[in-house]
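K.L.:
Sequence and predicted structure, then a few things I'm wondering about:
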Amino acid sequence: MTARVRSRVDRWFARRPALALAALLPVGAVTPFLPVEVGVAAFALGTLVVGMAHGAIDHLVPLRAAGVSARRSFAAVGGVYAVLGGAVVVGFALAPAAAFVGFVALTWLHWGQGDVATLALAGVDHLPTTGERGLAAVVRGGLPMAVPLLAHPDEYRLVAEWTVGLFLAESAASAAVDPIFSPAVRTATAGVMIGATLASTGAGYVRVRAGADRRGWLRDAAEVALLWAWFLLAAPVFAIGVYFALWHSLRHVGRLVLLDPTAASAVEAGDLRGALSRFARDAAPLTLGGFLVVAAVGLAVPRGPAPAAGAVAPGDALAVSLVAIAALTLPHVAVVAWLDRRQGVWRSGPFG
């Protein structure tokens, strides 16, 4: 893979979407004054457009990254999805509040994981050690998961109650999520996020003073500042919906494009449409499968979603989607962690 291909993927799938998110800041700032259903619609659209698809070629990752046979690749990833995805659904059935917290923690890990891989693709050199990359992941993953808890706890709590309420009565669901939104938890979360942001940015600056490339550090700091602003200003459901599609998913799609020689050749020729078409073709079957998982969860949960007047309530639809996404996220994280190890993302030394 040439530096030119890597640079184009970084530009198309990371830097331009980041500029688009910055342009949306004024829109995000208005969303706390709008009904939460607006956020649910944004989340649904983002999931439909690219969110579900970004993990839909996991079955091809071992094939393309390690050259294993298609049969072994499909069987291994299929087994991981069946076992880990099933465990998540069982976890929600047995202890829904704990499972919700676990999903938040897992997403924190995964979204930090994804952004560090993007910084690796960009070739930044101010994160030379595993510890510094881990600290950057804490910041990057925590921004979408923790900052809304600080800035918009009421809507965050509403989503938690909707999700836990699929498995418990309304009063029990409210009581179950109480500890998550206690002042002590919010204070500790604020301390972690502010401290980690300052420590990561400061450590990067020390590396720049010692000779690391300033441009990579400035990009990292600017993206962190943008994400702080986005999640402080925008209503949580809307903010996550846009971020999921425009930021996290597209960055991962770019990474996967580089694993496919045909798509990478299209990138080298400057053919973005060709690269995306190739990805869409590969992802289409299991993207549909992901939506079938959402439907299956909707049928399986004990308390909803119950159609009222012929329509499912937006809160119920969002909650079912989150449980299904949680079931898909744990095995997806396992596949991405394997790819990270294969590509040396967390190994100290220059990004390769």
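P.N.:
Great, that's in hand.
K.L.:
going forward, measure contacts between C-alpha atoms and count neighbours the same way
P.N.:
Fine.
K.L.:
I'd say Leu84 and Ala327 touch.
P.N.:
Yes. Using Cα atoms under 8 Å, Leu84 is in contact with Ala327, at 7.3 Å.
K.L.:
next, the one to line up against it:
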Amino acid sequence: MALTREVSGSEGVPATARGPLRILVCWLPWLPVAAATLAFALGLSVPREWRYVPLVVSVAAFGLPHGAVDWAALPRAAVGGADLYRPWRRGRHARLDRRWLAVVGLVYLVFGGAYAVGWFLAPAAAAVAFLALTWFHWGQGELHPLREVLGADHLDARWRRGLTVAVRGALPMGVPLLAFPGRYRTVLDSFVAPFGGTVPAWPFGADGRLALGGALAALTVGTLAAGYRAAGDRRGWALDAGETALLWAYFLAVPPVFAVGLYFCCWHAPRHVARVLVLDGRARDALSRGHLAGPLARFAREAAVPTLIALVGCGALWRLAPAPETTLEGAAAVYLVAIAVLTLPHVVVVTWLDRFAGYW
């Protein structure tokens, strides 16, 4: 089997489908993130246990399930699910090529299995790798909504897309370290503790944070300036700049565990779900008629069984971990390690989708 897509072109989104998708791409992310930013900036404090509520919610609401349809998304893209302008091919959209289904299964088995072993052999290195991987993945997850739904035409060049990925991924992964170094380190420690590892202290010192903050600020300003000069329609650039400013403020104001959990549920995951819906011919037709509930219900059905399997995997990881803590923090740590194990093959699938869409 030649592992190339049978059609070419970008994952364009029909104009008639953008209205429903903006609920997932705009309103669902913007409102809770803006509200949390304002509340914590004004002095809101939540009990320690409540900081984990978004992570608990993520088990069922968008978070964990958002990657659970990789088994269908990649085959749909591979056989032409993103070829939106050839309705005579739509009969093929309902067919999930078995060869591509096998490819997705193999990706999860090989990459997920190898990374799971890495957590037992070198937990500190695996945790650092997870931060780097998530930095890239949460950045790459912004390209599709910015280009195809928000109309950011300044992302027409590969190097500007690369800079945008670096900036957007740095916001949830790097900015919390600047404002909450102690809590950030506590979370990392909780990752590696069940597997017998320790986290080095030097990244959390004042000098390291100062260097990181300066680099991230310069990268952000430079990337937005390059986009401004290239933008044909400045409205798309303004939305990009506004979101970037909002996320800077959010991750500086909101404690890391709560901030990352809410971002995962309400920002990153719904935007990926929006992309996946467009790959499904039936869902896309419903979106073009202004319907969102039906496509989301279809997504939920397709994600249900893989999500349950992932939860079983979380339980197995808990049983196999050498020293899991029987606390809320300990359970959350093992859950995040399970998310890490699933993230690597998920990134492989999404990068494949990006390749099909012509982003790289």
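P.N.:
Ah, there it is. Values in this document were obtained by computation on a predicted structure and should not be read as measured data.
K.L.:
quick revisit: Leu84 and Ala327 of the first structure: who's more crowded?
P.N.:
A direct count of neighbours by other Cα atoms under 10 Å for Leu84 of the first structure and Ala327 places Ala327 higher, at 28 against 18.
K.L.:
residue contacts, that one?
P.N.:
Ala327 of the first structure sits next to 84-89 when contact means Cα atoms under 8 Å, 6 or more residues apart in numbering.
K.L.:
Compare those and tell me which has the most neighbours.
P.N.:
For the contacts of Ala327 of the first structure, neighbours were counted by other Cα under 10 Å; the highest total belongs to Val88, with 25 neighbours.
K.L.:
Leu149 of the first structure contacts Tyr156, doesn't it?
P.N.:
Yes. Counting by Cα under 8 Å, Leu149 of the first structure touches Tyr156, with 6.2 Å between them.
K.L.:
higher neighbour count, those two?
P.N.:
Between Leu149 of the first structure and Tyr156, counted using other Cα under 10 Å, the more crowded position is Leu149 (23 against 19).
K.L.:
Show me what the more buried one aligns to in the second structure.
P.N.:
Using TM-score structural alignment, the equivalent of Leu149 of the first structure in the second structure is Leu177.
K.L.:
From Val187 of the second structure, how far out is its match?
P.N.:
As judged by Cα to Cα, to the nearest Å, Leu177 of the second structure and Val187 of the second structure stand 11 Å apart.
K.L.:
can you check Arg271 of the second structure too?
P.N.:
Applying Cα to Cα to Arg271 of the second structure and Val187 of the second structure gives a distance of 25 Å.
K.L.:
Tell me which of these two has more neighbours.
P.N.:
Under the criterion of other Cα under 10 Å, the comparison of Arg271 of the second structure against Val187 puts Arg271 first, with 27 against 18.
K.L.:
what helix or strand does that one sit in?
P.N.:
Per DSSP states H and E, Arg271 of the second structure falls inside helix 269-279.
K.L.:
What residue in the first structure is paired with Leu121 of the second structure?
P.N.:
Counting by TM-score structural alignment, Leu121 of the second structure lines up with Leu94 in the first structure.
K.L.:
can you check Asp153 of the second structure too?
P.N.:
Per TM-score structural alignment, Asp153 of the second structure is aligned with Asp125.
K.L.:
wait, doesn't its match sit right on Gly216?
P.N.:
Yes. Here Asp125 of the first structure reaches Gly216: they are 7.0 Å apart, a contact under Cα under 8 Å.
K.L.:
Between the two, which is the more surrounded one?
P.N.:
Neighbours were counted for Asp125 of the first structure and for Gly216 using other Cα under 10 Å; Asp125 has more, 22 against 19.
K.L.:
Quick check, central residue of the first structure?
P.N.:
By Cα atoms, centre = their mean, the first structure has its centre lying nearest to Trp111, at 4.3 Å.
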